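> what follows is a predicted protein model with its sequence.
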Amino acid sequence: MATTGHDLVYIGAYTDDGVPGITGWHRDAATGELTAAPHGDAPAADASFLAWHPNGPWLYAASEFAGEVLTYAVAPDGALTHLGTRPTGGEPCHLSVDPSGRWVAVANYGGGSVALFEVAADGTLEPRDLVRHTGSGLDPERQEAPHAHLAQWLGSDLWVTDLGIDQVVRYTVVDGALHRAGAADFAAGMGPRWLAAHPDGAVFVAGELDATVVACTVADGVLRPGPAVPAALELPEEERTYPSHIECSADGRFVYLANRGPDCLTVFAVAGTRLTALADVPTGGRWPRHFAQVDDLIYVANQTGDSVTVLRVDPDTGIPVPTGAAVEVARPACVLLPRR
């Protein structure tokens, strides 16, 4: 894998006038602390998600309310040079690059669609397909229409969570076009937002609207939802809980889920497809939208708390504890760690 020769963490954020949507930060691997980098900032509007190219010096950003995907070249010192902009056909909130580095898929929350781009030799993107979902769901405010929230490659297949229609849709790429290869239905009003693939093959899906996690099996490309568990050990009665980002630990022993409302990371122990909640750990900020883990450190983007906080995971229990390290970032939406 090609490297860019720097240790910068990039943070994508929703923007106001004069605020860069992407900021660069040096990371101390020992303490987890972040310090502002002299290079690495870019004026991207509402950079709701960031992703690396797997084998080229390029970074991609979803510019949500501009309806665009942005391409940047990353210099050895971490400086970002804008290479190009492409419309996505909606309002994108997530994107990912397939493992081969050939395709970039974008989930348009606004517009309920999925866009496919092909990566050119210089890292820029060429539009190839746009597929619009149809339907609605139980919640009249959040499910009045499709809302694609995640477009994640699992191998050569693309899995798309659609919060608006309670489905996870699987696509394959055939002759440069997205081919719908199946869909899994979830409970009415569940609102699938994010999914995490376990090393042993299970898939865990976070329901934003009913505050659950659903354990799924996958066989022959077919996703089969199983039991649902509450999104937190203790769900507050005085306010709703809105799960956001979910990830499996590298060793597969634990699943971590960010919960907005109680503003915590909930830790689950994994046994096959069974999840057991172990702890709700405060993130130290308000409205945790996204987090990223490297080694024993977790970086949490607290969107309305205007901060990125750092937690350290106990290697035995899997439970993170706050380190006290934090940086101020206006409306952070995504943390992109150095590519490894």
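Received it, and whenever you're ready, just let me know what you need.
> CA atoms for contacts and neighbours, from now on please.
Noted.
> check contacts around G12.
By CA atoms under 8 Å, 6 or more residues apart in numbering, the residues touching G12 are 21-23, 46-50, 61, 332-336.
> just the buried ones from the residues you listed?
With burial judged by 16 or more other CA atoms under 10 Å, the buried subset of the contacts of G12 is 21-23, 46-50, 61, 332-336.
> put this next to the first one:
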Amino acid sequence: MPRPASPAVVHVLTGSYTPDTGGDGAGLATLRLDPSTGRPTYDSQVPALSVIGASFLAVHPSLGVVYSTNETDPGTVSAVARRHDGLLTPLGAPVSSGGANPCHLTVHPDGEWLLTANYGSDTAPGTVAVHRLGADGRLLEPTDLVIHQGSGPVAGRQEGSHAHQVLVDPAGRFVLATDLGADAVFTYRLDTRTGTLERVAVNRLGAGSGPRHLAFAPGGELVFSADELSSTVTCHRYDAGAGTLTGLSSVPATAVRNVTNQPGGIVASPCGRFVWVTNRGADTVAAFRVTGTTLEPIDEVSAGGTWPRGLTYADDHLLVANQHSGTLVALRVLDDGALRQAGPAMSVRSVVCALVL
């Protein structure tokens, strides 16, 4: 079956650490990706918008509104309206994230709730917050805050809980929150009348694995975790009726030896046959083929920069956000899941994430 025609241009929003958060980025910047060449360029018609510590972005499912974490202690989250001409304007003032160092957020599919994962700090535990959203997408009052408990064996990283991601499963039934400090994925049910979270299950992962992010395969039967502390990628079976995970197989995230490595972003292909992960330390992007319930390494290429943190799928390309080198690189996805750099790296200072608009 032929692939659908690619759009003439893909609009991308990048998030960067700012001077307030140890970086030198602008906050939010709008880019244009040419799918025919894989070359990203700044949208000269849309100036950057200063948003403190914009470490992760999410878009509203039906409104032209983008939400950003502001990774500070205490943390906040921001809403930004995107006009028809692409210009970005703050939509109200930032609001408290309910914890320290918010690092991930997502909008519930019904468009009425924002869910935020707060990593926490040495003294503050990881938490997950819920905010009600207004009819125009603006952030309203917080409706719930759940506090994670747990720890792991890795000294200096797992003395307490550290929520690292919050997402809604493909069926829209459960909310999953990874916790790097507790070696767990917490499952919740969101009451969409009150905006409160009910804990359904605590899925224990391998001791010292430090689960960072999850990526669901199409259909939702399998979910893959990027395990930051064990430098592995794990395939889990997901029970959509119970919201539980069962670990099936695990492979090293990189073939590069003699380097301390921390997996960062993880993406499952739309066809479900491949998984890709960034490797901070090895400074690579690794490709895996999904064979039944196992992952087979098939390729590993340079990230085109140092400390690749964010990974985003964009029209048969992967956008790699290299935090320390301040570069955004587009990798072309080949038919067999392998990767090739599509064009020269683009300078985006302290870039950590990208969002396709």
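Done, it's in. As the structure is a prediction and not an experimental result, all values here were calculated from the model.
> returning to that earlier point: which one of the contacts of G12 of the first structure is nearest T124 of the first structure?
A61 (11.9 Å; CA to CA).
> surely the closest one and S48 touch.
Yes: using CA atoms under 8 Å, A61 of the first structure is in contact with S48, at 7.4 Å.
> follow-up on the earlier one: which of the buried ones among the contacts of G12 of the first structure sit farthest apart?
Based on CA to CA, the longest span within these runs between D46 and L336 and measures 15.1 Å.
> show me the buried ones among the contacts of G12 of the first structure that map onto helices.
Judged by DSSP state H, helices contain none of those.
> give me the subset of those that lies in strands.
Residues of those located in strands (DSSP state E): 22-23, 47-50, 61, 332-336.
> can I get those residues in TSV with distance to P127 of the first structure?
Compiled in TSV, these are given as follows (distance: CA to CA, whole Å):
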residue	distance to P127 of the first structure
I22	24
T23	27
A47	20
S48	20
F49	19
L50	18
A61	15
P332	28
A333	25
C334	24
V335	26
L336	24
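> tell me which of the residues you listed is nearest to A151 of the first structure?
Each of these was checked against A151 of the first structure using CA to CA; the closest is F49, at 11.4 Å.
> the closest one pairs with which position in the second structure?
Mapped onto the second structure by TM-score structural alignment, F49 of the first structure lines up with F56.
> go on, L158 of the first structure?
Per TM-score structural alignment, L158 of the first structure is aligned with V175.
> was I right about that match contacting D191?
No: applying CA under 8 Å as the test, V175 of the second structure and D191 come out as separate, 10.6 Å apart.
> between those two, who's got more neighbours?
Using other CA atoms under 10 Å as the criterion, V175 of the second structure and D191 rank with V175 on top: 22 against 10.
> the counterpart of L34 of the first structure in the second structure: neighbouring residues, count only.
In the second structure, L34 of the first structure lines up with P40, judged by TM-score structural alignment. By other CA under 10 Å, the residues close to P40 of the second structure number 25.
> spit out the contact partners of P40 of the second structure.
By CA under 8 Å, 6+ apart, the contact list for P40 of the second structure reads 31-34, 329-330, 346.
> quick one, what contacts L145 of the second structure?
Neighbouring residues of L145 of the second structure by CA under 8 Å, 6+ apart: 98, 127-130.
> now, the most widely separated pair of the residues you listed?
T127 and V130 (10.2 Å).
> now the first structure: which of the contacts of L145 of the second structure match?
Retained in the first structure: 98, 127-130, out of these (criterion both residues aligned by TM-score structural alignment, their matches' CA atoms under 8 Å).
> select only the buried ones of those in ChimeraX?
In ChimeraX syntax, the buried subset of these is picked out as below (16+ other CA under 10 Å):
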select :98,127,128,129,130
